[in-house]
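Asker: I would like the atomic coordinates for the input below:
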Amino acid sequence: MAEKMQLNELEVWDGNMAASQALRQAQVDVVAAYPITPSTPIVQNYSSFLANGYIDGEFVMVESEHGAMSGCVGAAAAGGRVATATSSQGFALMSEVLYQASGMRLPIVLCVVNRALAAPLNVNGDHSDMYLGRDSGWIQLDAFNSQQAYDLTLMAFKIGEDHDVRLPVMVHQDGFITSHTAENVYPLSDDEAYAFVGDYKPKNAMLDLAKPVTYGVQTEEDWHFEHKARQHHDLMTKVFGKVQAVFDEFEKKTGRKYNMVEEYMMEDADVAIVALGTTVETAEMVAKTMREEEGIKVGIVSPRLIRPWPFEQMKKALANVKAVACLDRSSPNGALGMLYNEVAATLYQNDNKPVINNYIYGLGGRDFTIDHAKEIIRELDANAKAGKLTTPLQQFVGLRGPKLSFY
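Answerer: From the prediction side, this is the model:
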């Protein structure tokens, strides 16, 4: 029996500690892991908890991130509650096995500390790995700070393990800006957290020898299409309700409210920024300032749920604005950014079609500053007043040297 850890009502944790404490409180059966910056402290903390008797489970140190997710797939298929963590190149090495996990309907929780992808080599945060995983069939949640990294990791188990869902879940946080920044976090007690997550109830466990099952079968053209269509159908029809139900239950327990699409000062907004991660809190602060100082009615919209894409919630959030800026913290490599593409496709279905443009920013950990946000908001205001783009469709913000813009 694992020993309980006595926590204070208020702890000062960075995002990595917050995530590892949530894994500990969920009493994960197996963590198979290979360390990579900046996510290493999550699994390092977890191994310390195990060594000190706070966990009744297994920590499996493997030879690579591919091996880590493979170990998680095996343990989850066997019938265990399973989790791990990774970043960047490790996430890329896992990518083959991500599809195995979702295709086998294994509710693994993956804490992703977002970091740039090489080359050139960079250990700092951007959303390249987050974007890489968006079509892998995993549910994806995004935390903007350490408290949310803790809360969403607990909620991820409850969402993914629901028998109507049975899909793996990623919880994203920004590398170093969240993962290594100490902030106030209000944790649940061990008993409260475990009671919220609940006992793990496996389905189709390979170690249930009375009910033999097969995993990873070969389907070819006979059934592959049907399998993938069913997985997509369940993501698009079952997950939204389950996510909202878990958010609602968590709010009743803690008073902390989560939405699939978060909105800030959108009630009367003429223009809006759409952003992810730690950028959201910076944008919110600047939006308040710009309303007070320059009279620009700007609001902030941030998808908490990235996959499945919250189509209806995003349509509603942006239904009445005149101009939208989509901020993508990942190199588009010959395209418009992911957020731009998702938002533009969503708003194409609205009667109101605002002017939309795309800002690429913060690659490799480059700061997103207050001045950057102010400049974007002023350009949004100009677009709204003109009823058309007054700037290029896609711009790179905070870039040294000549300003780059496209389209």
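Asker: C-alpha from now on. contacts and neighbour counts both.
Answerer: Will do.
Asker: can you pull the contacts of the closest residue to E262 other than its chain neighbours?
Answerer: Nearest residue to E262, sequence neighbours excluded (C-alpha to C-alpha, 6 or more residues apart in numbering): S302, at 5.1 Å. Taking C-alpha atoms under 8 Å, 6 or more residues apart in numbering, we find S302 in contact with 261-263, 274-276, 280.
Asker: which of those residues fall within strands?
Answerer: 261-263, 274 (DSSP state E).
Asker: please give me the structure for this one as well, since I'd like to look at both together:
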Amino acid sequence: MSSKVGKDIAINGDGAVALAWKQINPDVCAAYPITPQTIIVEDFAKYVANAEVDTEFVDVESEHSALTLCTTSCAAGARTFTATASQGLAYMWEMLPITAAMRTPVMMAVANRTVSGPININNDHGDVMSARDTGWLSIFAENVQEAYDMSVIGPKIAENPEVQLPILVNLDGFILTHAIERMTPIETDQVRAFVGPFKPFHPLLDTDHPTTHDLMDGPLFYFPHKYQMVMAMEKAKSVAQDAFDEFAEISGRQYHLVEQYMCDDADTVAIVLGSSFGTMKEAVDRLRGEGMKVGVAMPRVFRPWPAEQIAKLIDGKKNIIVMDRHLSIGAYGPMFPRGLRRGDVNSKVPKMYNFIYGLGGADTQVSDFMGVFKEASEGRAAKVNYVGVHE
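Answerer: Modelled structure (predicted):
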């Protein structure tokens, strides 16, 4: 193991993503700066300027242009990365389903930040949730180490021949992007061996085998092509777990489609995404000390949604709390309807509670999460609850 992992370093989440990119050495990177993502491309641009990578770095005039360039670059046969946040992802939105439909496995780091308005630059998941149905894979990190690890694993999943879909690697804005933590990188040769060379499907620059991309799709073909993406998403579940298992062999860090903490004997389980997973672990520990059987889980992979794993997780539980850091105005939180899915494995449907929290960077402390568990366990919670907001 010692020959595969490097020495521990202190680094922030954005720097960790840029380091992973440096080790992978993509062919092309095009991006536009936006807080709190900017450090990723600033750090990576330094690697380019210092000739530490072979990447062609393209400064573009907007996020829409960035993703357009990335999509065409990838279609031409180049491994291509980008990064954005909030309004930047919103500006890219027109291109998101096109990138996915063209089956170009672009990797994008998203420094999760609330979407205006009102204007706000702090963390919630409004940006990535607005992109959840566009055909992109989507995975989440809890801490800086995982931001690095998911950036290494991301291309391995997206570029798999059975998948060939773009991927969003999510890290909470400011909470992870700007927080300096201890991290253990992997040796560069191991990273490159793990990710492997880019093997594009039907690249546009393969003049011996000319192809066309993104033509007009009439009713006869549009639906079947979308269904092919559905099948690719389904295959991505096993591909992702295989990638996690292979990554564990070189890093000693094992990941799963759904990460669980103290869930086996729990009566009440919370489901949460991102950095809040760590905060809720502390809440679980304190409540366990008070004699409450509680646990918490995080879907590592949000797209494709790990329905079978979630169904097994909630089977036999008394209460399920779904924590959403985004608000679907006029409906439940975006994760809540999926948390309701029980599948065929469940013998009894637990009580379900949705808690909306942390919008616009609103501080949610361990004590707040402890209160969430108690409200649900004692039957005092409503179907939909808003943490820290009162009428």
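Asker: any chance you could compute the TM-score here?
Answerer: Superposed pair, TM-score by TM-score structural alignment, normalised by the length of structure 2: 0.97. Supporting alignment: 387 aligned residues with a C-alpha RMSD of 1.2 Å.
Asker: circling back to that earlier point, what helix or strand is the residue nearest to E262 of structure 1 on?
Answerer: Using DSSP states H and E, S302 of structure 1 maps to strand 298-303.
Asker: and which of the contacts of S302 of structure 1 is nearest to S70 of structure 1?
Answerer: Distances from S70 of structure 1 to these, taken as C-alpha to C-alpha, are shortest for L276 (29.0 Å).
Asker: over in structure 2, find the residue span the strand holding S302 of structure 1 aligns onto.
Answerer: The aligned range for strand 298-303 of structure 1 in structure 2 is 294-299, by TM-score structural alignment.
Asker: so which strand or helix has the alignment partner in structure 1 of M280 of structure 2?
Answerer: Using TM-score structural alignment, the partner of M280 of structure 2 in structure 1 is A283. Take DSSP H and E as the rule and A283 of structure 1 turns out to sit in helix 279-294.
Asker: circling back to that earlier point, can you tell me which residues contact the match of M280 of structure 2?
Answerer: Each residue near A283 of structure 1 by C-alpha under 8 Å, 6+ apart is listed here: 273, 300, 370, 373.
Asker: and it, how far is that from I159 of structure 1?
Answerer: 29 Å (C-alpha to C-alpha, to the nearest Å).
Asker: please point out which of the contacts of S302 of structure 1 structure 2 shares.
Answerer: Shared contacts between this structure and structure 2 among the contacts of S302 of structure 1 (both residues aligned by TM-score structural alignment, their matches' C-alpha atoms under 8 Å) comprise 261-263, 274-276, 280.
Asker: can you lay out these as JSON lines showing neighbour count and distance to I306 of structure 1?
Answerer: Shown next, in JSON lines, are these (neighbours: other C-alpha atoms under 10 Å; distance: C-alpha to C-alpha, whole Å):
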{"residue": "V261", "neighbour count": "19", "distance to I306 of structure 1": "9"}
{"residue": "E262", "neighbour count": "19", "distance to I306 of structure 1": "12"}
{"residue": "E263", "neighbour count": "19", "distance to I306 of structure 1": "15"}
{"residue": "V274", "neighbour count": "25", "distance to I306 of structure 1": "12"}
{"residue": "A275", "neighbour count": "20", "distance to I306 of structure 1": "11"}
{"residue": "L276", "neighbour count": "24", "distance to I306 of structure 1": "9"}
{"residue": "V280", "neighbour count": "23", "distance to I306 of structure 1": "14"}
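Asker: which parts of the stretch 251-391 of structure 2 are helices?
Answerer: Assigned by DSSP state H, counting those that start in this stretch, the stretch 251-391 of structure 2 shows helices spanning 276-289, 307-314, 336-339, 366-377.
Asker: that concludes my questions; thank you for your assistance.
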